[in-house]
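Engineer: okay, predicted coordinates and the sequence, questions at the end:
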Amino acid sequence: MDMDTEKVQSVQLEFNSIDDLIRDQRDQTEIVEDDSLRQHDSDQPGGSQLKYSIDDIPPWYACLLFGLQQHLTMFSSALVFPFIMANMYCVPDDEKSTVIAQLFSSIVLIESVGTFLQSTFGTRLPIIQGIAGALYVPASVIMSTQPWKCPDPETEPDLNNTVNSTVEYEITYSDRIREIQGATLVAACFQMLLGFSGVMSFVIRYVGPLTVGPTITLIGLYLYPISLTYIKIHWGIAVLSMALTTIFSQYLRKVKVPYPRCTCKPQRKCSLDGANIFALFPVLLSVLISWLVCYILTITDVFPYDPTDPAFEARTDRNAESIASIPWIWFPLPFRWGLPTVSVAAVIGLCVGSVASVIESMGDYYACAAISGAPTPPGHAINRGISMEGFACLLAGMWGSLGVTSYSANIAAIAITKVGSRRVIQWTSALLFAFAVVGKIGAVVASLPTPIIGGVMWVSSGLIVAIGVSNLRHTDMTSTRNLFIFGVAVVSGIMLPEYLNSEPGIIQTGSFEADQVLETILKTGMLIAGVIGFVLDNTVPGTAKERGLLTWKSIDAGRKFAAESYDLPFGMSRVRGWKWTRYIPICPTFAKKEE
């Protein structure tokens, strides 16, 4: 018996040794496969064949060109919003050009600072911060009511002109700006509280593909009306821009452009090398070529010189006078229009807009991580991201700009160019700062014809929709339950805002604040789709496998090295050494507490 027992134990030890060896070999194989995955292929939509992933650092000159490419993608919004805001604030015609220039510099400066903070200390994803459209809706509603409503020049005297009036009115455009500034400051503090308190990390425990998918899809669908406003200015130029972007990014992405390469060591030698220029710079190349075509059509007077003609926006010289008059260096200052004012109605409206902006940003975080080769954002990264956006909104309130949010168009640009490096976005923030301070540079870039941007956004909005739908691959889409949830969420996010836009003033609760809150919520399609998807997915019975949660949670199980992408840029050894940091929602160690 003793001999038999010893033989059994010996055989068992051998099996255990073999089992350990197989396990070790499997672990090593997974590490090698994961490293290869990081460098060459991502298990995320849009992340395959990345030229540069999130932690890669391209050469400085490449970063400069990639950053310029990203800047051109989002510059149209920074250019359009000052004009929209000037009309919203009822700025007199004789002061409008100056105020627009001041608003433009303030907006670009906040976008610069917000982008750097987000990519360096926030989520640390390659994501750009721009003006939040979700905050413009409540701001415009506030400015359309008394006493802020612009006067009718035919029936009322000009409230901004006290020279030719016998009565001195108190409401001026600076008063309107200060009212929105005050509401923005309070809403920013509310958004920072959402991030620093850890509420968002609690919410994402219940977030799955059927919440993120509809949200991202509606972000893409929200972009197409904006792009259409640029496209219809001149369909020919817009189609040219779209076609060139498509050709460069899809048909010519594997074509290498030859260039000479010389080395001095170990021996002087010159050879002919090749680079995938079309795959790396599809947007930049299409913009430059389209810009050249517009310049030729401008100097040959093919485009009309009448400012009332929509095709005038396709001219490259339409801002020639502004370029000449704008100073070389001009730094915007905080509280230029005076100390902010605060009212309950404005604060409630912009706080609701902040919630919509947060939901939109969360969808953008998932989309950006997916296409840049990073793992699903952990709770602490989401908390930091929302906190940094709130802090940038706080700065926006000080400088007289609307709050910022993550920009979907730039995420789509990453999917086109396959460049998801964090360093590129940091360079983009430096370029934004230069355009905010160096007035001449910003004015020259402002001469970019808007139909060109419309063509680029044509491609970008389609990519965002596709990325949103691709999240459903984790779920069982043969399930009637999942089809129902996704379909109802998306259609509701389209239908309700469309109905409210076609029936203005339909909401009448008897309370201005309540009307404003409901209108803001129901006009934000991304918020509606995300909330409906979230509620139905967490209340309608379904298995974890059916809902896609098993695959969703295990996407990054074999890619734990990439979780370091969300660590703070410095001081991580001390953060991990302090036990109390596990209770801080914005610390990387907070995720371990959740596990």
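Structural biologist: It's in. Numbering: from 1, shown residues only.
Engineer: all contacts plus neighbour counts: C-alpha atoms, from now on.
Structural biologist: Fine.
Engineer: strands along this structure, start to end?
Structural biologist: For the chain, applying DSSP state E gives strands covering 129-131, 257-263, 269-275, 404-406.
Engineer: TSV please, covering those and showing distance to residue 196 and mean neighbour count.
Structural biologist: TSV is the format used below for the strands of the chain (distance: least, CA to CA, whole Å; neighbours: other CA atoms under 10 Å):
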stretch	distance to residue 196	mean neighbour count
strand 129-131	19	26
strand 257-263	48	11
strand 269-275	44	11
strand 404-406	17	30
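Engineer: so which of these comes closest to residue 64?
Structural biologist: Nearest to residue 64, of all the strands of the chain, is strand 269-275, at 16.9 Å by CA to CA.
Engineer: tell me what the closest one is packed against?
Structural biologist: Contacts defined by 3 or more CA pairs under 8 Å, 6 or more residues apart in numbering; DSSP states H and E place strand 269-275 against strand 257-263.
Engineer: how about residue 215, what does it touch?
Structural biologist: With contact taken as CA atoms under 8 Å, 6 or more residues apart in numbering, residue 215 is in contact with 359-360, 363, 468, 526-527, 529-530.
Engineer: and the residues you listed, which is closest to residue 424?
Structural biologist: For the contacts of residue 215, the nearest to residue 424 is residue 363 (21.3 Å; CA to CA).
Engineer: so how far is residue 210 from the closest one?
Structural biologist: To residue 210, residue 363 is 12 Å away according to CA to CA, to the nearest Å.
Engineer: okay, now the one to match up with it:
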Amino acid sequence: MKPVLDIHERPKLAKWIILSMQHLFAMFGATILVPVLTGLSPSVALVSSGLGTIAYLITTRGKIPAYVGSSFAFISPLISAMTFGGPGAVMLGTFSAGIVYGLTSLLIMAFGVNWLLKLLPPIVVGPVIMVIGLGLASTAIEMAMNYDASTGEYVDTALHFTIALITLTVTIVSSVFFKGFLRLIPVLIGLVTGYVISIFAGLVDLTPVQQAPWFHIPDFAIPYITVDPVYSLAIIGIMAPIALVTMAEHIGDQMVLSKITGRNLLKNPGLHRSLLGDGIASVIASFVGGPPNTTYGENIGVLAITKVFSVFVIGGAAVFAVVFGFSGKIEALIASIPGSVMGGVSILLFGIIASSGLRLIVENRLDMSENRNLVIASTILVIGIGGAFIEITEDLVIPSMALATFIGMILHGVLPNKTIGYGNGQLFESVEDDQNNG
């Protein structure tokens, strides 16, 4: 694929701005959705994604044109952490996820990647990804049908669910039938459409938007350290294990980027550097109160269509994200989006997460007629979706998603015939070949 702009080429200023804004729009819907659903600040999430992307580009020596932002995989753990201890707990959890990335990067640099692939086979990663999506299904429906948690009742359901379904329909149509760049921003198109309809339906109060200043300081959270080991272990147990799952997604992103750019990015600058970039981005997010960061498939899609691989364009999008984060009107606008609109988009997004896990199983041709694979997948799904947990102490609880991940890894480790759990090993063998052979 011959690039319009290669990785280290810098466009002229006017073109640079347009191309960077294009990437900003591609990531905008997903990046703001995570904090809105979890109770964090969208402005802080924008700032942390911008700063994280700049750190990622520096860490990877300007060789990987990737944008990092809020990860959907962490939505459920973030909600749990917010309930458990508020923004401070989220920051500790985000920091721990970043550390997991960093330690994994160091281990890959020292011992190669084979140990990680054995720890996270497709038969474990696929069902865990499905748990992430299906575990959030009730959240999407409650938003779409306007569930009032304070009263335990659904309010004006017909109107809200209608708007949610319209938002969902527009998002689906945009994703399937639109061409070019518009096909890459279905979430943003769906949000805008649902928002406009909500205005006419009288569900939006624009007064806060009108009164908000153009410039404001985002609601950054002040980092603090707790000396309570039980509290700390509880938060780490909620958040850190999910980093293992997003690593598998990260590897897939790097392989796609390698094919698009015509470079072996898994070898140069290396998987260890790209994982470290995700880790540093998440640590930065933890210092300002943002959610964990990971590379974005939406922006990879923009690269594929435009053939503009320039890291300067990605860096420009990061700068714009930081600038947008300091706009009071943008934050107020995001805050005014009705829950039914968010719910409509979430129905599709959470379903796509679950389907991605199923896709991983299919692509690796896992034989689900084998009892070994059935046992592992079934156990992970029921424990994760069913909400099982282990309460070690009053404050130390292993939540369902982390528990499902741990049990899946243990089952894969102790049950015989491990090779069955890798299927054809398509994704994992390709990574190993890239690491060894270039």
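Structural biologist: Cool, the structure landed. Because the structure is predicted, anything quoted here is derived from the model rather than measured.
Engineer: for the two chains, what TM-score is obtained?
Structural biologist: Superposed pair, TM-score by TM-score structural alignment, normalised by the length of the second structure: 0.72. Supporting alignment: 407 aligned residues with a CA RMSD of 4.5 Å.
Engineer: how about the strands of the first structure in TSV, adding distance to residue 378 of the first structure?
Structural biologist: What follows is the strands of the first structure, written out as TSV (distance: least, CA to CA, whole Å):
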stretch	distance to residue 378 of the first structure
strand 129-131	20
strand 257-263	40
strand 269-275	36
strand 404-406	17
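Engineer: which one of those strands lies closest to residue 324 of the first structure?
Structural biologist: Closest among the strands of the first structure, using CA to CA: strand 129-131, at 26.8 Å.
Engineer: residues in contact with that closest one?
Structural biologist: 74, 77-78, 81, 107, 111-112, 114-115, 118, 389, 402-407.
Engineer: mind doing that once more with 7 Å?
Structural biologist: 111, 114-115, 402-407 (CA atoms under 7 Å, 6 or more residues apart in numbering).
Engineer: name the single longest helix found in the second structure.
Structural biologist: helix 75-111 (DSSP state H).
Engineer: what is the neighbour count of residue 353 of the second structure?
Structural biologist: 20 (other CA atoms under 10 Å).
Engineer: any idea what it aligns with in the first structure?
Structural biologist: Aligned by TM-score structural alignment, residue 353 of the second structure pairs with residue 464 of the first structure.
Engineer: ok, that match touching residue 412?
Structural biologist: Yes - assessed by CA atoms under 7 Å, residue 464 of the first structure is found in contact with residue 412 at 5.9 Å.
Engineer: would you map the helices across the stretch 51-200 of the second structure?
Structural biologist: 75-111, 114-119, 122-134, 137-144, 157-177, 186-200 (DSSP state H, counting those that start in this stretch).
Engineer: and residue 280 of the second structure? What does it align with in the first structure?
Structural biologist: Per TM-score structural alignment, residue 280 of the second structure is aligned with residue 391.
Engineer: rewinding a little: neighbour count: residue 363 and residue 210 of the first structure, which is higher?
Structural biologist: The neighbour count for residue 363 of the first structure versus residue 210, taken as other CA under 10 Å, is higher for residue 210 (31 against 25).
Engineer: for the nearest residue to the more buried one once chain neighbours are set aside, list the residues it contacts.
Structural biologist: Excluding the flanking residues, the one nearest residue 210 of the first structure by CA to CA, 6 or more residues apart in numbering is residue 533, at 5.7 Å. By CA under 7 Å, 6+ apart, the residues touching residue 533 of the first structure are 210-211, 214, 485-486, 489.
Engineer: just among those residues, which is most surrounded?
Structural biologist: residue 214 (35 neighbours).
Engineer: tell me the residue in the second structure aligned with that residue.
Structural biologist: Using TM-score structural alignment, residue 214 of the first structure pairs with residue 127 in the second structure.
Engineer: and that match, how far from residue 385 of the second structure?
Structural biologist: Counting by CA to CA - residue 127 of the second structure and residue 385 of the second structure are separated by 10 Å.
Engineer: how about residue 132 of the second structure?
Structural biologist: 8 Å.
Engineer: more neighbours: which of these two?
Structural biologist: Taking other CA under 10 Å, residue 132 of the second structure and residue 385 do not tie; residue 132 has more neighbours (27 against 20).
Engineer: and the alignment partner in the second structure of residue 73 of the first structure, how many neighbours?
Structural biologist: When the second structure is aligned by TM-score structural alignment, residue 73 of the first structure is paired with residue 30. Residues within reach of residue 30 of the second structure, counting by other CA under 10 Å, total 22.
Engineer: same deal with residue 211 of the second structure?
Structural biologist: 11.
Engineer: quick one on the thing from earlier: just the contacts of strand 129-131 of the first structure now: which is nearest residue 103 of the first structure?
Structural biologist: Using CA to CA, the contacts of strand 129-131 of the first structure come closest to residue 103 of the first structure at residue 402, 9.7 Å.
Engineer: and that closest one, how far is that from residue 130 of the first structure?
Structural biologist: From residue 402 of the first structure to residue 130 of the first structure the distance is 9 Å (CA to CA).
Engineer: check residue 362 of the first structure too.
Structural biologist: The separation that residue 362 of the first structure has from residue 130 of the first structure, given CA to CA, amounts to 15 Å.
Engineer: for the match of residue 214 of the first structure, give me its contacts.
Structural biologist: Here residue 127 of the second structure is in contact with 357, 377, 380-381 (CA under 7 Å, 6+ apart).
Engineer: ok, now with 10 Å
Structural biologist: 354-358, 360-361, 376-382, 384, 404-405, 408 (CA atoms under 10 Å, 6 or more residues apart in numbering).
Engineer: likewise residue 525 of the first structure?
Structural biologist: Contacts of residue 525 of the first structure (CA under 10 Å, 6+ apart): 134, 214-215, 217-219, 221-222, 356, 360, 489-498, 531.
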